[in-house]
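[1] The following comprises the amino acid sequence and a computationally predicted model.
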Amino acid sequence: MRTPGEFATGHLPGAVNIPLDRLEAGLADLRQAAGRRPLLLVCASGARSGRAAVILASRGIGATSLAGGTRGWSSAGHPLAHPPGPVRSVWAMERQVRFTAGSVVLLGLLLGLSASIAGGLVFSALTDTCGLAVVLGRLPWNRRGRGDVRPR
């Protein structure tokens, strides 16, 4: 459920990466995989994988979300796998969102656009969506990289 950039910074051993924004495209592969073994969905904190589990359940695919995500896994002393070669230094999506949102709010204050920015943040909270994370996930450093694996 993580972006390829996040996945490359460390993931559960044996994990296959399907970012949340590509979940629909991977439904057939996920349905097939779920028939062979239980699916464990993982993201950085557990929030995106929880949303993905709900989406998959609505499509008849059973899956479980790892509470606490890779942060919780690593904090509990479990190892993270890394792709071969140098580790790409990519900020976590949450950090990218905070930086971009803060920059936009600051720019909005300077340009007098604060009301529209605040409205977007309220809408994001009410709908429990993050359009900014979707946009940031499509930037080059968050796209397919060495650590991104296609489902089998």
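    Thanks, I have the structure now. Residues are numbered from 1 along each chain as shown.
[2] can we go C-alpha only for contacts and neighbour counts from here?
    Noted.
[3] mind checking the end-to-end distance for stretch 72-87?
    20 Å (Cα to Cα, to the nearest Å).
[4] Any idea how far that stretch is from the middle of the chain?
    Centre-to-centre, stretch 72-87 and its host chain are 16 Å apart (Cα atoms, centre = their mean, to the nearest Å).
[5] How about residues contacting it?
    Applying Cα atoms under 8 Å, 6 or more residues apart in numbering, the external contacts of stretch 72-87 come out as 8, 9, 10, 11, 12, 13, 14, 45, 70, 146, 147.
[6] between those, which is closest to residue 90?
    Closest approach between those and residue 90, by Cα to Cα: residue 9, at 7.3 Å.
[7] tally of neighbours for the closest one?
    Neighbour count of residue 9, defined by other Cα atoms under 10 Å: 19.
[8] With residue 149 instead?
    For residue 149, the count of nearby residues is 15 (other Cα under 10 Å).
[9] Enumerate every residue touching it.
    Shown in contact with residue 149 (Cα under 8 Å, 6+ apart): 16, 17, 18.
[10] hang on, the earlier thing: can I have the buried ones of the contacts of stretch 72-87 as a PyMOL selection?
    Typed into PyMOL, the line below selects the buried ones among the contacts of stretch 72-87, using 16 or more other Cα atoms under 10 Å:
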select buried, resi 8+9+10+11+12+45+70+146+147
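[11] dropping in the other structure now:
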Amino acid sequence: MSTTPASASSLSPAALHRLVLEGRTPRLLDVRMPGEFRAAHIPGSYNVPLDTLREHRAELLAHLDEDVVLVCRSGARAAQAEKALSEAGLPNLRVLEGGIVAWETADAPVNRGPERWDMERQVRLVAGSIVLATGLVGVFVPGAHLVGTAIGAGLTYAAVSNSCAMGVLLSKLPYNRGPRPDINTVIAELRSTS
């Protein structure tokens, strides 16, 4: 769960905040899960979870003709969304450097909802609990510690590949899903603010 490095297609929180203050706010697509979005998001942003964006990118293209800034927690999912939309032919894409975490650190405005644990914290809780439990059980059951070893290997792979299977699994839980944004509603909102 690392941040995406700055690139030609990225935008710093300070630069985005300046655009907002000047009244030149680009389209802000937040590709996090609905629960994450409800907890904290940039005012005026649209929640289009990464899976929904990938599935409906052709429908979204017709309503994203100006500059678009993609937002997630740290920048990794937004970079994936940038790739998906670029492959579909949308040219004016940027990723918010450091995601909502960097935006909040810069003391930029945020709409807040009910407090929720972010995905990274949930992964740490589940992985740590499994390792702790299998370590304790391993005192009495030979080989139980290997489950913890497998979790450690998975976390190492997640860091190297910048992906997280446990995070994907946890995102499927009702706590993290919430109501999925209806693509027709998102498109209607995009159309009404054109």
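    Arrived safely. Quick caveat: nothing in here was measured; it's all calculated off a predicted structure.
[12] Need the TM-score between these chains.
    Taking TM-score structural alignment, normalised by the length of structure 1 as the basis, the two superposed chains have a TM-score of 0.82; 146 aligned residues with a Cα RMSD of 2.2 Å.
[13] before we move on, back to that, closest one of the contacts of stretch 72-87 of structure 1 to residue 33 of structure 1?
    The nearest member of those to residue 33 of structure 1, counting by Cα to Cα, is residue 14 at 13.5 Å.
[14] picking up where we left off before, want to throw the contacts of residue 149 of structure 1 into JSON lines with secondary structure, distance to residue 29 of structure 1 and neighbour count?
    Shown next, in JSON lines, are the contacts of residue 149 of structure 1 (DSSP: H, G, I helix; E, B strand; the rest coil; distance: Cα to Cα, whole Å; neighbours: other Cα atoms under 10 Å):
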{"residue": "16", "secondary structure": "coil", "distance to residue 29 of structure 1": "11", "neighbour count": "18"}
{"residue": "17", "secondary structure": "coil", "distance to residue 29 of structure 1": "12", "neighbour count": "24"}
{"residue": "18", "secondary structure": "coil", "distance to residue 29 of structure 1": "10", "neighbour count": "23"}
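[15] just these now: which is nearest residue 92 of structure 1?
    residue 17 (15.1 Å).
[16] By residue count, which helix of structure 2 is the longest?
    Counting by DSSP state H, the longest helix found in structure 2 is helix 119-137.
[17] Any chance you could list what contacts that one?
    With contact meaning Cα under 8 Å, 6+ apart, helix 119-137 of structure 2 is reached by 1, 144, 145, 146, 147, 148, 149, 151, 166, 167, 170, 171.
[18] quick one: buried residues of that helix?
    For helix 119-137 of structure 2, the buried set under the neighbour-count rule, 16+ other Cα under 10 Å, comprises 119, 122, 123, 127, 130, 131, 134, 135.
[19] Going by neighbour count, which of the contacts of helix 119-137 of structure 2 comes out on top?
    The member of those surrounded by the most neighbours (other Cα under 10 Å) is residue 148, with 21 neighbours in all.
[20] quick one, what contacts that residue?
    130, 131, 132, 134, 135.
[21] Against residue 23 of structure 1, how distant is the equivalent of the first one over in structure 1?
    Here residue 130 of structure 2 is matched to residue 104 in structure 1, going by TM-score structural alignment. Between residue 104 of structure 1 and residue 23 of structure 1 the computed distance is 28 Å (Cα to Cα).
[22] Please apply the same query to residue 131 of structure 1.
    Look at residue 131 of structure 1 and residue 23 of structure 1: by Cα to Cα, they are 16 Å apart.
[23] Excluding chain neighbours, what is closest to the counterpart of residue 59 of structure 2 in structure 1?
    Counting by TM-score structural alignment, residue 59 of structure 2 lines up with residue 29 in structure 1. In this structure, residue 29 of structure 1 finds its nearest non-sequential neighbour in residue 151, 6.5 Å apart by Cα to Cα, 6 or more residues apart in numbering.
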